[in-house]
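*Asks:* mind folding the following:
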Amino acid sequence: MNESSGSGVAGAGEITVAAAFAGMRRVVPVVFRAGCPDCRGSFELTASALRLAIGATSKTTFYSFTCPDCGAAVRKPAGERIVELLTGGGVRTLRLHSAVQ
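*Replies:* Below is the predicted model of the structure:
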């Protein structure tokens, strides 16, 4: 009876990093649809173009961006669902703290 190791290839079962990622071409960035109240433009923004500020109340929680069409600074309220979508999409978040009196 003849014993063999099976594959005869040294390191069988091991995979290199290059081989593991060989099929990946690119990662599609998350984009968010937004509109400008000043110029009425409608566009898509990447996470890096948005900022989210989370305050103590719904009145102090908002997201902001600069309109790519007219350059206006836009600030809009962000409810719970918007906060979930923006944070899940990688938008940078600032937590606002209330002042202690």
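*Asks:* contacts and neighbour counts: CA atoms only from here.
*Replies:* Noted.
*Asks:* need the three-state assignment for residue 68.
*Replies:* Under DSSP: H, G, I helix; E, B strand; the rest coil, the three-state class of residue 68 is coil.
*Asks:* helices of the protein, residue ranges please.
*Replies:* 17-20, 80-88 (DSSP state H).
*Asks:* strands along this structure, start to end?
*Replies:* Shown for the chain, the strands assigned by DSSP state E span residues 31-35, 42-46, 51-54, 62-66, 73-77, 92-95.
*Asks:* circling back to that earlier point, from the helices of the chain, which stretch is densest packed?
*Replies:* Counting by mean count of other Cα atoms under 10 Å, helix 80-88 has the highest mean neighbour count of the helices of the chain, with a mean of 13.
*Asks:* next up, for comparison:
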Amino acid sequence: MTSSGPGCASQAPPPATPVLFRAGCPHCRASFELDAGALRLAIGGTARTTFYSFTCPECETAVRKPAGERIVELLTVGGVRTMRLHAP
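*Replies:* Coordinates of the predicted model:
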């Protein structure tokens, strides 16, 4: 399903086999693996507004990290829900 309106979320088709992503929490320093459903990707108009986020399974802190082109590609192909941010 693809949407093109402002603030609409789009989602890549799920991969054939489940994908796990390695992540780390900057707050409690835990390292862990997350499936695509535990991550969210926001793609903005600039590098500062493109990021991924998740909740740390250890300390339950909301984490937001910048996402460069390669990270965006990996998360998108891996089935992470993606939201495109549009300026008003």
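*Asks:* TM-score of the superposed pair?
*Replies:* Aligned and superposed, the two chains score 0.81 in TM-score terms (TM-score structural alignment, normalised by the length of the second structure); 73 aligned residues with a Cα RMSD of 0.9 Å.
*Asks:* surely residue 86 of the first structure touches residue 53?
*Replies:* No. Using Cα atoms under 8 Å, residue 86 of the first structure makes no contact with residue 53, being 10.7 Å away.
*Asks:* mind listing what the aligned residue in the first structure for residue 21 of the second structure touches?
*Replies:* Residue pairing (TM-score structural alignment): residue 21 of the second structure is matched to residue 32 of the first structure. Residues in contact with residue 32 of the first structure (Cα atoms under 8 Å, 6 or more residues apart in numbering) are 44, 45, 46, 47.
*Asks:* now do the same contact list for the residue nearest the centre of the second structure.
*Replies:* The second structure has residue 41 as the residue nearest its centroid, 2.8 Å off, counting by Cα atoms, centre = their mean. Counting by Cα under 8 Å, 6+ apart, residue 41 of the second structure makes contact with 50, 51, 52, 53, 72, 75, 80, 81, 82, 83.
*Asks:* now which residue in the first structure aligns to the fifth one?
*Replies:* Here residue 72 of the second structure is matched to residue 83 in the first structure, going by TM-score structural alignment.
*Asks:* and the contacts of residue 32 of the first structure, which are buried?
*Replies:* Burial by neighbour count, 16 or more other Cα atoms under 10 Å: within these this picks out 45, 47.
*Asks:* just put the helices of the first structure in TSV and tack on distance to residue 57 of the first structure.
*Replies:* As requested, those are arranged in TSV below (distance: least, Cα to Cα, whole Å):
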stretch	distance to residue 57 of the first structure
helix 17-20	45
helix 80-88	11
